[in-house]
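Asker: Please work out how this folds:
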Amino acid sequence: MSDDPTRTIPEKPTPDQLRRWRRYLANERAEAEVYRELAGKRTGEEREILLRLADAESRHEAHWRDLLGSEVGQPGKPDLRTRILGGLARNFGSVFSLALMQSAESRSPYTNDADATDQMSADERIHAEVIRGLATRGRERMSGNFRASVFGVNDGLVSNLALVIGVMASGVAPQIVLLTGVSGLLSGALSMAAGEYISVRSQLELLDASTPDPDAQKAIPELDVDANELELVYRARGLGEGEAAAKAAAVFARLGELDDAPLIPTEDRPETGSARSAALFSFLSFAVGAFIPIIPHVIGLTGLVAGVVSLILVGVSLLLTGGITGVLSGRPPLYRALRQLGIGFGAASVTYMLGLAFGMIL
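Answerer: So this is what the prediction gives:
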């Protein structure tokens, strides 16, 4: 792709341009290093892809270095976001680093910067899609139990915070608040565990019901070749009439080889995990989240102090779980973290007002 001929660079750059170019140069150098750090923790195709992305960032680095010329100065510091990415890549090299890189590439400033070339702007957009693909691989490999744990903790935080704050607002004794919080923890965790067990168990049973019966293959040699009801099996599985007939005829033609091939080729079953394991993870994760709002009451704090400490502990936890959820979903983590905080505190505000109302009535 050729560069836009309408983009011109003045012979004498302004101070603002020099500052911006030096910042871009530092960021490109740091992003190339991030990709190399991530590549060092991977093998095969993923390693090759990341190294090629690093090479592309180095080309962008050369563009800004050429524009700066003798004004390049000492190597500058990249922005805070890029430094954080570098730290994550060096110490973890996980899907979180890739997801954050995806977000960073998607928000490239080059599109609206006349000093960047059209090719550089296009590169950044394509880089975001490359990273999206790599991050998706990582998300798919990530344990389902890990995802369930994050969501379980979040549910426990919001539900028990709202419950405890509402009961506190009604003016009941501190012992009642603590008892209510512990009851909410146990009832919610047990409900989550039961729901997860039933969900996973039902999914396994549905998969079993859809899996071809291996004993049916033994009946094939006894079928009426002329009637060829085997064709109906393939048609019921979604094949067209002609394709089903041809497939059934091919099976009859090699009856002696049936032990080497299944009657109905089965698709790979999705990973569902153990129902008991899923239930245990849901119970523990919800319990951990639900325990945080009652920590102040467990250690003996009461009244306003207990409420403020509970809100602080839960607020920090909501920001953390919201940020992790944002990364897992490929969205900017800060927005998701703040949204989760707003939802949690919003729920607590509603129950607090209801608690005040009931307290005045009682």
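
Asker: all contacts plus neighbour counts: C-alpha atoms, from now on.
Answerer: Fine.

Asker: Give me the contacts around stretch 272-280.
Answerer: Under the contact criterion CA atoms under 8 Å, 6 or more residues apart in numbering, stretch 272-280 has outside partners 145, 148, 192-201, 203-204.

Asker: right, I mislabeled it, should have said stretch 220-238
Answerer: By CA under 8 Å, 6+ apart, the surrounding residues in contact with stretch 220-238 are 241, 244-245, 247-248, 252, 255, 264.

Asker: 6 Å instead, please
Answerer: Applying CA atoms under 6 Å, 6 or more residues apart in numbering, the contact partners of stretch 220-238 are 244-245, 248.

Asker: Over to stretch 137-152?
Answerer: Contacts for stretch 137-152 (CA under 6 Å, 6+ apart): 95, 282, 285-286.

Asker: One more sequence to fold, the one below, so I can look at both together:
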Amino acid sequence: MTVTPSPTEIRRWRKYLADERAERAVYQDLANARSGEEREILTSLAEAERRHEQHWLDLLGEHAGKPRPVAMRTRFRCFLARHFGPVFVLALMQRTEARSPYSADIHATDTMAADERIHEEVVRGLAARSRIQLSGSFRAAVFGANDGLVSNLALVLGMAATGVDTGVVLAAGVAGLLAGALSMAAGEYVSVRSQRELLEASAPNPEAQGAVPHLDINANELALVYRARGMEATESVSHAHEMLAGLPCTHDGAPEAPPAEDAAEEHETLGTAWGAATSSFLFFASGAVIPVLPYLFGLSGFTAVLVAAVLVGAALLGTGAVVGVLSGASPLKRALRQLAIGFGAAGITYLLGLLFGSGPA
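Answerer: Next comes the predicted model:
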């Protein structure tokens, strides 16, 4: 006997149906933009969502109605997938899969609830791949800009609160921008340069390869090289004998030198020190210039302070949301946390400025 669903059940099932269609559309859009293994995985996820969609269609029957229009949220995610790569969308989809209500709904099968749990882990793995592939310079841009926003807002508000002339506040803001950006650039240059030098110092000398054919096989000095690189004594001797025994011979019977190995094997590409320094300078300056804008456009006093705070607040919300998406956390929570930290630092310096000065000019 067929049981007619209640109006509440119909509304809930239609919502589930719309959600499954939306998720399938996002996964399919992501799959269309990828290739190889990732395309196959995303296509399989889209097909799983299609099976879930059919389940709700079967339950609804004649109550399914017309498909709902594509939600703005789904359109936005598809737009991100097509134009900014999968990392943002996958992070959002990971959260969507984690919030699946199927485990607590008797009308969803155990298989569907299990699917959603597994989908969360699949999407988590794909998102982790994308985060690794994401350019380090992008992350540096977000954090560098955030540093500039917070430090220069604190400096500008602190100076403004002392009651000094607007020109002094502007000069302090520009000086803070240049000092912070130059400091960041210098630190990044030294960091990248030092790391490259350490890697170069640790790389094997290619000229040592030419000595291998002339080693005394019985003394086996080559084993010492492998022991110095961390092998056990027995393993190093065995590996050295295999190395020497496997070398091709020259025309006079002597073994040939092995081919030189890549000295930069498997380590992270650092880029140039000057490139890193330039990027750091620009990233910091892009954030630090925002608190100065009201003063550059002729505002003064509390009006300038308020406008600077609003502009920086909006930027902090943006950078915090991006950090939240990239880390797989709630964009809203990360945005509000970023805002609280930035305004907290600026508020403290503003209060100190009031303490030592006479109020905004």
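
Asker: Any idea what the TM-score is?
Answerer: For these two chains in superposition, a TM-score of 0.91 is obtained (TM-score structural alignment, normalised by the length of structure 2); 352 aligned residues with a CA RMSD of 2.1 Å.

Asker: Now for the contacts of stretch 272-280 of structure 1: which two are most distant?
Answerer: Farthest pair in the contacts of stretch 272-280 of structure 1 (CA to CA) is Met192 and Leu204. Separation: 18.3 Å.

Asker: of the two, who's got more company?
Answerer: Met192 (25 against 19; other CA atoms under 10 Å).

Asker: Which position in structure 2 pairs with that one?
Answerer: When structure 2 is aligned by TM-score structural alignment, Met192 of structure 1 is paired with Met184.

Asker: again with Leu157 of structure 1
Answerer: For Leu157 of structure 1, the residue aligned by TM-score structural alignment is Leu149.

Asker: How about Ala116 of structure 1?
Answerer: Match for Ala116 of structure 1 (TM-score structural alignment): Ala108.

Asker: how close does the residue nearest to that match when sequence neighbours are not counted get to Arg14 of structure 2?
Answerer: Nearest non-adjacent residue to Ala108 of structure 2, counting by CA to CA, 6 or more residues apart in numbering: Tyr102, 5.5 Å away. Plainly put, Tyr102 of structure 2 is 14 Å away from Arg14 of structure 2 if you go by CA to CA, to the nearest Å.

Asker: So for those two, which residue has more residues nearby?
Answerer: The neighbour comparison of Tyr102 of structure 2 against Arg14 (other CA under 10 Å) goes to Arg14, with 23 against 19.

Asker: what sits up against stretch 191-205 of structure 1?
Answerer: Residues contacting stretch 191-205 of structure 1 (CA under 6 Å, 6+ apart): 275, 279, 282-283.

Asker: Looking at those residues, which is nearest Thr136 of structure 1?
Answerer: Nearest to Thr136 of structure 1 among these is Ser282, at 23.9 Å by CA to CA.

Asker: so who does the counterpart of that closest one in structure 2 touch?
Answerer: Ser282 of structure 1 maps onto Ser280 in structure 2 when the alignment is built from TM-score structural alignment. If you count contacts by CA under 6 Å, 6+ apart, Ser280 of structure 2 has them with 184-185.

Asker: how close does the closest residue to Leu255 of structure 1 other than its chain neighbours sit to Ala290 of structure 1?
Answerer: Nearest non-adjacent residue to Leu255 of structure 1, counting by CA to CA, 6+ apart: Pro221, 6.8 Å away. Distance, Pro221 of structure 1 to Ala290 of structure 1, by CA to CA: 60 Å.

Asker: neighbour-wise, which of the two wins?
Answerer: Ala290 (31 against 13).

Asker: For the residue nearest to the more buried one when sequence neighbours are not counted, grab the count of nearby residues.
Answerer: Distances taken as CA to CA, 6+ apart put Gly156 closest to Ala290 of structure 1, at 4.1 Å, once the chain neighbours are dropped. Summarising burial for Gly156 of structure 1: neighbours were counted as other CA under 10 Å, giving 27.
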